[in-house]
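Trainee: This is a predicted model, with the sequence first.
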Amino acid sequence: MSIDAAIRALSTVLGDRLSLSKSDLDAHGQSEAHFEPIAPDAVAYPSSTDEVSKIVAICSEHRCPVVGYGAGTSLEGHTLAIQGGIALDFRDMAQVIEVNNTDMTVRVQPGITREALNEDLRATGLFFPVDPGANASLGGMASTRASGTTAVRYGTMRDNVMALEVVLVDGRIIRTGSGARKSSAGYDLTALMVGSEGTLGLITELTLKLQGQPEATAAATCAFKTIDEAVDAVTATIAMGIPMARIEFLDAASVAAVNAYSKADIPVSPHLMVEFHGSDQGVAEQAERFGEIAAEFGGSAFEWATKPEDRTRLWQMRHHAYWAILASRKGATAIVTDVCVPISKLAQAVAETQADIDASTIPAPILGHVGDGNFHAILLIDPDNAAEKQEAQRLSSRMAERAIALGGTITGEHGVGMGKLPYMAAEHGAGWDVMAQIKRALDPENILNPGKVVRLNG
């Protein structure tokens, strides 16, 4: 490996778009969660697919690691250069290439964020529905197979990426998928790349499905006396086939943090936050039926928001919940973990997780996208307290083990990175070895985001 030689070669290709400044290196060595900073040796800012190809080919020649970088919002250390090397930042590849109104698709570069894309689409009457909360880049969202608050209706990135342009480790540029809505032609390379976290190739273009802006939208909050009642209301609503656009859960601790952070006055008890999309009549019927189901489980204190500004404020509070919870304990950092279980096991998973937290020595509010069985615990710790970190890791491990035992997964949307590596063998068994074989076949020198998703011997 010769990182220095790679940097010298890259400087002739990129000039001042290869940064060695300490501020740039430090910025690309940070993590949203509890991981210690790990700076890369240099930051590259390509402006085209051809430049990405040249960068990767040079790095491959010198066996220099390359880590793709979007908005830096990931939670499992995905973008940390744990073996050094180059952070390849897609900041300058953030354009909408083409909108096809008839096909309801859009082609974009990987660096554009979901908010910027939807702002660009506003005049078309279309929107991109996947909403992880953070203003993440679309390339990063595809790389981690992200989802979020709207997945219960519109699906995850797996369901919304139709085609990709990808640079492989030897610099080859391939296109996966097509503009067709389905295909039986060979291996699904698009699905392979979505969720691979930059370990198999670097995404340089995406073709995404779009949705029409709904005629009517209604959102509401609903209070419950207990977590069990709130979660049971979710499973009953799903079983009735009510087409919710979002259904989010916050426990009492999360609500208290949101109130303090957002200057809100939501009753401090477990809450569901829901949203319905459709026609005026359809939304009204869906909302009425949900209200009936929620009431059966003790739901009360309904607060409906039909004005756009009120809905925006409501979902801003939900999206800011992580920061609100972090602020609820001064000086704390967080180990943020997520699991996903079958809907039939959701109540059990949440109740047992809550029991673990109640018996613990650290605060850990629970919230999540419970409409698809996905929930999060934000484990608040003093970063200088080794015992608290160990306890948080114990709780996180318990959640992962429980999810697997209940037929679920160790992560529903955050991805593996390096934080979830310890649980991959338990979830996938021999399948994890197959993932490693695929990694070796496509990246034999382990250049692309090494140390993430799989472990390689030797």
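Mentor: Yep, that arrived.

Trainee: When you work out contacts or count neighbours from here on, use the C-alpha atoms and nothing else.
Mentor: OK.

Trainee: so A295 sits in a helix?
Mentor: Yes. The assignment for A295 is a helix, going by DSSP: H, G, I helix; E, B strand; the rest coil.

Trainee: The structure to be compared is supplied as follows:
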Amino acid sequence: MTAALQPLLSALEGKFGARFSTAQAVRDQHGRGEAHHATAAPDAVVMVRSTEDVVFVVRHCAAAGVPVIPYGAGTSLEGHLAAVRGGISVDLSQMDQVLRVSTEDMDCTVQAGVTREALNLHLRDQGLFFPIDPGANASIGGMVSTRASGTNAVRYGTMREVTLSLTVVLPDGEVIRTSSRARKSAAGYDLTRLFVGAEGTLGIVTEITLRLFGIPQAISAALCSFPDVESAVGAATMVTQFGIPVARMELMDRGLIEAVNQHADLSLPVADTLAFEFHGTEASVAEQAAVVAEIVADFGALGFEAATDPEDRARLWKARHNAWYAVVGQRKGAVGWTSDVCVPVSELTDSVRHARGLLAGCPVPAVILGHVGDGNFHVAFAIDPDRPEEMAAVKRINAEMVARAISVDGTCTGEHGVGLGKAPYLRDEYAPAALRLMAALKAAIDPQDLMNPGKILP
């Protein structure tokens, strides 16, 4: 690779000029996400603006035998961006155009660098919205690659459900479109789903066709406090089992509420809390809220604060969207580590109780939060990167949480993806034959192992 690298860098610099960089600061930025994983900088960074730009980079890297790592908004949490074998970081953030919107078909096509917030800003005067909300202002390409979900998944699904078609640059530089815009198809293998969640290990997604939804006639939000986290989770489980079509249902434990109060200058009651959002007509939203209020009361809810005004709803959700930064910000110089297991809803209460027990001896600040409507919850830690004993303690807790989730037929990651951080746990979650099949797919599509190497497969 060393012998081939300099001619490759010269070719890329000649093509991209100021959009090519080998500056250490730029390389470091592109070799890390937002969590605790160590920086592994690429050899160079290229800012691309079109599928044709990506093709140029990939073809030249394939000829030189040099790895390629796609980069979106940099918000990933499991080491997806680490250039573990060096190579070229392909920054897609300037591929930020909404290419097409069809109000009749309720779909759109965007470049991979469009962020979810920018897309919804573009759609707001057309009566449509894109519902997937992982919290961070992630790029759509990154959300496809990690099979993101987030706060609205309980009603609208995940990126798997809303992605209709992809344009992908394969490891040899060939470009494919994975499917048509039809809402369903029985034609051939499902190539779209193959690349959703592939984390850039099979190719680089450059354009995405997405399903959109109509902006609800009415939206209502509510917060309710509980005497303990088990009561909150029990209430959430009951709401799910009753089939109430809540749009969002988020758990925030008392530690998180305390952290976001300080971080965002809020004054929420410091208690284990559920946050709800209801979408629909005026009548259906009122009915949903009334039924949920009755259910949470049976679990000892200490209050049910509802809001329909957009500013009031924004205030209620501000706590949830500030969660990551609130937790990490509790310690100067800290970095974040978050786990994101997902279990069958019937196992959620016991799994959260198990996590709470593990945290009893945790030496660092830690909170529990989650999209409890679909059994997905997180524990977020704020660790001192200069204290290896803290890293070791959190690693043990994380491993026990994952083991518990897998033991009840859950998964090691509900939405963050595998990257480097969760790769070791795939041996526990999948049978050897399933892992061999994944490896065979990777080898068939990327025989040189140049597309984001070292990720997913243990």
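Mentor: Yes, it's here. Everything numeric in this text was worked out from a predicted model, so none of it was measured.

Trainee: Overlay them and tell me the TM-score.
Mentor: Once the chains are laid over each other, their TM-score by TM-score structural alignment, normalised by the length of structure 1 reads 0.98; 455 aligned residues with a Cα RMSD of 1.0 Å.

Trainee: For S339 of structure 2, give its distance to P447 of structure 2.
Mentor: Distance, S339 of structure 2 to P447 of structure 2, using Cα to Cα, to the nearest Å: 32 Å.

Trainee: before we move on, what about M47 of structure 2?
Mentor: For M47 of structure 2, the distance to P447 of structure 2 - Cα to Cα - is 26 Å.

Trainee: same question, L119 of structure 2
Mentor: 35 Å.

Trainee: Looking at these two, which is more packed in?
Mentor: Ranked by neighbour count (other Cα atoms under 10 Å), L119 of structure 2 and P447 place L119 first, with 19 against 13.

Trainee: ok, the more buried one - contacts?
Mentor: Neighbour list for L119 of structure 2: 98, 130 [criterion: Cα atoms under 8 Å, 6 or more residues apart in numbering].

Trainee: any idea which helix is longest in structure 2?
Mentor: As assigned by DSSP state H, the longest helix anywhere in structure 2 is helix 388-407.

Trainee: tell me the SS of V168 of structure 2?
Mentor: With three-state DSSP as the basis, V168 of structure 2 sits in strand.

Trainee: Could you check which residue of structure 1 pairs with it?
Mentor: In structure 1, the residue equivalent to V168 of structure 2 is V166, according to TM-score structural alignment.

Trainee: hang on, that match packs against L200?
Mentor: No. Using Cα atoms under 8 Å, V166 of structure 1 makes no contact with L200, being 9.2 Å away.

Trainee: show me where the stretch 51-200 of structure 1 has strands.
Mentor: 66-69, 86-89, 96-100, 105-108, 126-127, 161-167, 173-177 (DSSP state E, counting those that start in this stretch).

Trainee: Tell me the residue in structure 1 aligned with V58 of structure 2.
Mentor: Using TM-score structural alignment, V58 of structure 2 sits opposite V56 in structure 1.

Trainee: scratch that, F377 of structure 2
Mentor: Using TM-score structural alignment, F377 of structure 2 pairs with F375 in structure 1.

Trainee: what's the answer for A138 of structure 2, then?
Mentor: Under TM-score structural alignment, A138 of structure 2 pairs with A136 in structure 1.

Trainee: What's the separation between its match and M244 of structure 1?
Mentor: 23 Å.

Trainee: Equivalent analysis for G419 of structure 1, please.
Mentor: Distance, G419 of structure 1 to M244 of structure 1, by Cα to Cα: 32 Å.

Trainee: now A233 of structure 1
Mentor: A233 of structure 1 sits 13 Å away from M244 of structure 1, going by Cα to Cα.

Trainee: tell me, stretch 289-297 of structure 2 lands on which residues of structure 1?
Mentor: So stretch 289-297 of structure 2 is aligned with residues 287-295, judged by TM-score structural alignment.

Trainee: Measure the mean distance from that stretch to structure 2 post-superposition.
Mentor: With mean Cα distance after the TM-score superposition for structure 1, stretch 287-295 of structure 1 departs from structure 2 by a mean of 0.2 Å once superposed.
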